[in-house]
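S.K.: Need coordinates for the below:
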Amino acid sequence: MAEKAYHSLLTSLPHIDSLFDSQVTPISRYQLERRLSSLSFTERKLLSKIERLMHWDSAKDDTSDAELIKFATRTREQVNSKVLTELIDWRLDMRTVVAALRHKRAGAGAPSKPRWSFGTRYEFIRRNWNVPYFNLQFTFPWLPDVARYMEADQSFELEQELLKAVWHELDRVETTQRFSFEAVVIYVLRWNLVSRWTTYNNELAIERFDQLVENALGEFAHDLPN
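M.R.: So this is what the prediction gives:
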């Protein structure tokens, strides 16, 4: 697509002002897909792969780590943009370091396989397994807070900190982009974050409501039909 076409697409999309203040996504996924249909088939296919790579929470449970690593490697090789390649690497590094924190907290030792995860930091993490924060706290300033929330089993704060870190990274990258495929990708990734946060928030609200009802009803709560 030409820059003019990207300009038309991006200006047709509602502004995403904030993450944590959002109650709903600024545009439905259906409407978003309709706007994105102006992209070429190749662009839409690549965008879909980048979305899955950056937000693969919906990946099948039976997908092995080896399959995911293969998919990550293959998708990254199809990206010709230095901006998007670096963004993908950052996100994969984030996933890897958070996964390493979880494994280490569970008492696991350093991974035995050289290629055990995604991104560019997996070997560095393996070599620095016994060092606090894998010696990556200066590269990822949010890492100590994530580790603290994880240790305290504060899932809400942990989720919020991780989403905030990704949001800030997209903020940083967005300042270098205007009307381009990269800018479209960043918009869609922002939309995904808002969707995830609002869904997570709604699920928590339901849990809180259920807990309040149970506390109010006490022993009679178990006598009610589901």
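S.K.: Only C-alpha atoms from now on, for both contacts and neighbour counts.
M.R.: Will do.
S.K.: And the residue nearest the centre of the chain, how far from S12?
M.R.: Nearest to the mean C-alpha position of the chain, counting by CA atoms, centre = their mean, stands H55 at 4.7 Å. Separation of H55 from S12 (CA to CA, to the nearest Å) stands at 24 Å.
S.K.: Can you spell out which helices and strands pack onto the longest helix along the chain?
M.R.: Assignment by DSSP state H gives helix 181-217 as the longest helix of the chain. Counting contacts by 3 or more CA pairs under 8 Å, 6 or more residues apart in numbering; DSSP states H and E, helix 181-217 packs against helix 3-11, helix 41-54, helix 155-174.
S.K.: Helix 3-11 and that one, what's the angle between them?
M.R.: In terms of direction (axes from the mean of the first three to the mean of the last three CA atoms, to 10 degrees), helix 181-217 departs from helix 3-11 by 10 degrees.
S.K.: Could you tell me the angle between helix 181-217 and helix 155-174?
M.R.: Using the same axes, to 10 degrees: helix 181-217 against helix 155-174 is 160 degrees.
S.K.: buried stuff in helix 181-217?
M.R.: Buried residues in helix 181-217, counting neighbours by 16 or more other CA atoms under 10 Å, are found at 181-198, 201.
S.K.: Also this sequence, please, to line up against the first:
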Amino acid sequence: MKQQQMDYAMLMASLQPHPLSLWDLKNKPASKIHLERRLSLLQDSERQQLEEIVSVLHWARMDNENNSDAKIAAKAERVINSIDNPLLRETIIWRMELRTIMTAIRRRKLGMDAPSRNERWGYGQVVPFIRKNWQIDDFSLSHRFGWIKQANTLFETEQSVELEKLLLNLSWQHYERIGHAHAENQGNVA
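M.R.: A predicted model of the protein is given here:
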């Protein structure tokens, strides 16, 4: 086993298992201090890459005047292109596409026109679908993202707590599926 794989295995083994539901937490999650201590198991380059990933995925770091949709999309592309691990890359792409869909919903509610073909504002395969189907509630993407209509309704009716719960649940469930698939693949390799 490579050192990098050993580092990740040690890190994952040191973290608490998570419940199937985000809302069924019985134990406190690791504090920032404990998490930082555990992340010290990684190489400096891995920690730096993780920080770059967090900078494009953590919503609170994106919501300021210096982070336009275009800057976030450009940074996401740069970060994603720097990642060698296909599972990690796909995970980040999924999250960026979720963010792109929410950005489109926000922009449309603000009365903005569909982004032009040359405008950089989002990330992923969803961008051309959204541009082409701007006037359709779900951007013709419900076949792939069944939650879009609900998210749009919650955003339009300003139910921010319910929208946040929906987005958190979506992320939790997605990461749960990835974890199971990864565990199955690792079991097949062993």
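S.K.: In the second structure, point out the residues matching the longest helix of the first structure.
M.R.: Across the second structure, nothing matches helix 181-217 of the first structure (TM-score structural alignment).
S.K.: follow-up on the earlier one: distance to K60 of the first structure added to the helices and strands packed on helix 181-217 of the first structure, as TSV?
M.R.: Below are those laid out as TSV (distance: least, CA to CA, whole Å):
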stretch	distance to K60 of the first structure
helix 3-11	32
helix 41-54	11
helix 155-174	21
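S.K.: any chance of those helices in JSON lines, plus mean neighbour count and distance to G107 of the first structure?
M.R.: Below are these laid out as JSON lines (neighbours: other CA atoms under 10 Å; distance: least, CA to CA, whole Å):
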{"stretch": "helix 3-11", "mean neighbour count": "15", "distance to G107 of the first structure": "47"}
{"stretch": "helix 41-54", "mean neighbour count": "16", "distance to G107 of the first structure": "27"}
{"stretch": "helix 155-174", "mean neighbour count": "16", "distance to G107 of the first structure": "19"}
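S.K.: looking at those helices, which is closest to N80 of the first structure?
M.R.: Smallest distance to N80 of the first structure across these (CA to CA): 10.5 Å, for helix 41-54.
S.K.: what's the average per-residue distance for the closest one once overlaid on the second structure?
M.R.: Its matched residues in the second structure lie on average 1.3 Å from helix 41-54 of the first structure after superposition (mean CA distance after the TM-score superposition for the first structure).
S.K.: so that helix versus helix 181-217, what angle?
M.R.: Using the same axes, to 10 degrees: helix 41-54 of the first structure against helix 181-217 is 40 degrees.
S.K.: Any chance you could list what contacts helix 41-54 of the first structure?
M.R.: 36-37, 59, 72, 75, 78-79, 88, 91-92, 181, 185, 188-189 (CA atoms under 8 Å, 6 or more residues apart in numbering).
S.K.: Per the alignment, name the residue of the second structure opposite G109 of the first structure.
M.R.: Using TM-score structural alignment, G109 of the first structure lines up with D113 in the second structure.
S.K.: likewise L87 of the first structure?
M.R.: So, by TM-score structural alignment, L87 of the first structure is matched to T91.
S.K.: rewinding a little: buried members of the contacts of helix 41-54 of the first structure into ChimeraX, please.
M.R.: Selection of buried members from the contacts of helix 41-54 of the first structure for ChimeraX, criterion 16+ other CA under 10 Å:
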select :36,72,75,79,88,91,92,181,185,188,189
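S.K.: In helices only, show me the contacts of helix 41-54 of the first structure.
M.R.: L36, A72, T75, Q78, I88, R91, L92, F181, V185, V188, L189.
S.K.: Need the counterpart of the second one in the second structure.
M.R.: Taking TM-score structural alignment as the alignment basis, one finds that A72 of the first structure is matched in the second structure by A76.
S.K.: Can you classify R144 of the second structure by secondary structure?
M.R.: Following DSSP: H, G, I helix; E, B strand; the rest coil, R144 of the second structure is assigned to coil.
S.K.: Tell me which residue of the first structure matches up with it.
M.R.: Using TM-score structural alignment as the criterion, R144 of the second structure maps onto T139 of the first structure.
S.K.: do the same with H18 of the second structure
M.R.: By TM-score structural alignment, H18 of the second structure lines up with I16.
S.K.: for the residue nearest to that match when sequence neighbours are not counted, what are its contacts?
M.R.: The shortest distance from I16 of the first structure to any non-neighbouring residue, by CA to CA, 6 or more residues apart in numbering, is to P26 (6.6 Å). Taking CA under 8 Å, 6+ apart, we find P26 of the first structure in contact with P14, H15, I16, W191.
S.K.: quick one: which of those residues has the most company?
M.R.: W191 (20 neighbours; other CA atoms under 10 Å).
S.K.: which element is T63 of the first structure on?
M.R.: Using DSSP states H and E, T63 of the first structure falls within no helix or strand.
S.K.: Can you give me the neighbour number for it?
M.R.: That count, for T63 of the first structure with other CA under 10 Å as the rule, works out to 9.
S.K.: Excluding sequence neighbours, find me the nearest residue to A104 of the second structure.
M.R.: I130 (7.4 Å).
S.K.: Could you find the counterpart of the one you found in the first structure?
M.R.: Alignment note (TM-score structural alignment): I130 of the second structure maps to I125 of the first structure.
S.K.: centre of the chain versus the host helix or strand of that match, how much separation?
M.R.: Per DSSP H and E, I125 of the first structure falls inside helix 122-127. Put simply, helix 122-127 of the first structure sits 22 Å off its chain's centre (CA atoms, centre = their mean, to the nearest Å).
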